[in-house]
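Asks: sequence-free structure coming up:
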């Protein structure tokens, strides 16, 4: 009963995290779009820097933005912050429930680094905290005066983090760690910079003082960073379900490519919203970046053990023995592995028919990559992976 409740806790926290992320990303994308679509028109009220007319759901909306703040505080003011806070809190809770409680399975890989679960958790938490401090330091340094140089420095920092965590954690754990670190940077931008700056502006208005324009500029810069980081962070958070990405020996290089791909896509939409010439070249950058990602994942499979000579798909009996020995203790109707109450993702490998149905997944997860078993907890050998690779060599989707 306790294990089932724990499993449901993870499911509910994951659901909450996705819902909150949708709300946060949606509001972030909307306000970036609104900000870029504002136009200066004759007859606007004093202090208004631009306005936009919009139609949605059968109604018309007239949106205005003040350069700093209105002359006096409105009676009602909506604050956009809880979406970000809920996303981070639920995300960290999910990190604890899945990756910290199950650190021996999902975070630690003895083939990468000899870490105890507690050491891995400590490095993860420390990395998240230090990640924010380093990023915030870059923003407050002289680099912060240039969006271009600050962006390049932040990119280099994230790539370095991806490489570093790949030397410490399992591929799955490294992806989740970089995603958690970047997500923390985004949420902390809201909690530590954007909202505090807005509160200072409100306090100045209530006390009859002229608000400092630099507060709004600083908040806008952090908001723009969040906008460009959103798509890569979503990729990283989904990456733990993509073994061809996190299971590749070039996983950190894939992260280095995904970051500019996400930024290029956001630049395309931001430019369109601002009424600038359509930068179609961004899709060429995105396509080239993803082609590089796919090429690296394919190249990474060359590191798998070569199949023994003469081995063909007819060796299904050998495949069945390997899968039954190394995989079925978790992928069974009633898993025998402690802490698992249902077959992961509903995949059962406890019969010949079930194994035959999932041979393509077996090939991707255990032959072309070392994604499964996680952290190789059942000690699948290189020879066994070679047999799996040979037996599944000619499979195609829909087999």
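Replies: Yes, it's here. Small disclaimer: the values here were computed from a predicted structure and weren't measured.
Asks: contacts, neighbours, all on C-alpha from now
Replies: Noted.
Asks: what's the longest helix in the protein?
Replies: helix 2-37 (DSSP state H).
Asks: Can you name every helix or strand that it contacts?
Replies: strand 48-56, helix 82-94, helix 213-238, helix 251-273 (3 or more CA pairs under 8 Å, 6 or more residues apart in numbering; DSSP states H and E).
Asks: Below is structure B, check it against A:
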């Protein structure tokens, strides 16, 4: 059984088992007269919601398995995978924009509240705003209003669906094609199933580590720098370990999945439960626990600082000089710190506070990253023995053209990736800079070195380009 069949079987079994367990739990709640309060009814409603989604996921993957068996080994296999990639990537971006936008907006709102002028006792602050041709007036309560409004909007599904579509995308691109995208045989010899298990385990374990650390006293104001340092060192260690095991591009994406899971976990396990408890307390006439709101607020700030590093990782696969560099882990660290620093400056600026050193330090980190990713000069190759184009064309024909052609022969890619084709000498010469970057400098092509391009072949391509990329032998 292959990695695709194994993963689909595991997902379907987990989902179906979950629906059975949840059904029994909901039935127990419905029959128990002591569980008819507002909180228990809300819990049962949530369980019914998750039962529907688990059943939908099980049905989806079961259908996908049937279709996969029908199209396996045919051109439709790659075609359907490409469309799944496109659809879930599109959805991931749509939900991600909604989530990040909400995060940025509410942190801005919190930082920009008027907390002093004409504020009623029960309010923490207010804000006047103008947008889209209209005036808006917003108020924040210190804890909760005396009466909960009938229509209360919750910001949670943006986070949930961003995480779900991201998980599907990770599975479709990296786990279903583990041999090509997840693993690099030049780095380590792992089976696809073991590689997938390592990837999933790294995400789950990292979330557990973050959650346990967040429940310690290190979130106290005077200890937050220690919390930040521990998290940076932990993520740095995980990134290094993944870079040893995985394809560089897959290692980066898994770091994005790890941080994204921490963010979604904050929403699902901390922020939303805290908000629900405050709503229940207000409805029942109890004094809401203000500490729950503070805890949720700090997790929301954590998510706010994660956003720029995660957004960088989302686009990094288009820039091989980052993930394909020999210092890829250091580059990820520098850009993440720079992004978090710029976000910190922005948050302080919205509060009317300014630390003038944050932006210069962040810019220095970015400049250092640009320096680290700069190509090394190999001018001596210009005077080396001449490499004829016929040799380069033979190498590209054997190692690159299976994917980069008008009629690809690869079993995964049915169209030329990135629109790059090497069918003619003119196309090869026109793409020499990209070939230099991907095949020589970053060594991120061929994908997972699927066609076994050797270092000697990469050097010949580099020498030919340094000698002017001439067609004449």
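Replies: Nice, I can see it. Here the structure is a predicted model, which means the values were calculated and not measured.
Asks: coming back round to it: in CSV: the helices and strands packed on helix 2-37 of the first structure, plus mean neighbour count.
Replies: Shown next, in CSV, are these (neighbours: other CA atoms under 10 Å):
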stretch, mean neighbour count
strand 48-56, 14
helix 82-94, 20
helix 213-238, 18
helix 251-273, 21
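Asks: of all those, which lies closest to residue 330 of the first structure?
Replies: helix 82-94 (20.9 Å; CA to CA).
Asks: counting contacts, what elements does the closest one pack onto?
Replies: Looks like helix 82-94 of the first structure contacts helix 2-37, helix 171-188 (3+ CA pairs under 8 Å, 6+ apart).
Asks: Is it possible to get a markdown table of the ones you listed that adds mean neighbour count and distance to residue 159 of the first structure?
Replies: Below are these laid out as a markdown table (neighbours: other CA atoms under 10 Å; distance: least, CA to CA, whole Å):
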| stretch | mean neighbour count | distance to residue 159 of the first structure |
| --- | --- | --- |
| helix 2-37 | 16 | 23 |
| helix 171-188 | 26 | 9 |
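Asks: could I get those helices as CSV with distance to residue 306 of the first structure?
Replies: CSV is the format used below for those (distance: least, CA to CA, whole Å):
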stretch, distance to residue 306 of the first structure
helix 2-37, 38
helix 171-188, 21
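Asks: So for residue 390 of the first structure, which of the ones you listed sits nearest?
Replies: When these are compared by CA to CA, helix 171-188 sits nearest residue 390 of the first structure, at 23.9 Å.
Asks: Secondary structure element holding the equivalent of residue 368 of the second structure over in the first structure?
Replies: Alignment note (TM-score structural alignment): residue 368 of the second structure maps to residue 292 of the first structure. Using DSSP states H and E, residue 292 of the first structure falls within helix 281-300.
Asks: same deal with residue 329 of the first structure?
Replies: Counting by DSSP H and E, residue 329 of the first structure is found in no helix or strand.
Asks: dump the residue contacts of the aligned residue in the second structure for it.
Replies: Using TM-score structural alignment, the equivalent of residue 329 of the first structure in the second structure is residue 402. Residue 402 of the second structure sits next to 408-410 when contact means CA atoms under 8 Å, 6 or more residues apart in numbering.
Asks: Now render those residues as a markdown table, adding neighbour count, secondary structure and distance to residue 439 of the second structure.
Replies: Formatted as a markdown table, the contacts of residue 402 of the second structure follow (neighbours: other CA atoms under 10 Å; DSSP: H, G, I helix; E, B strand; the rest coil; distance: CA to CA, whole Å):
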| residue | neighbour count | secondary structure | distance to residue 439 of the second structure |
| --- | --- | --- | --- |
| 408 | 18 | coil | 18 |
| 409 | 14 | coil | 19 |
| 410 | 18 | coil | 18 |
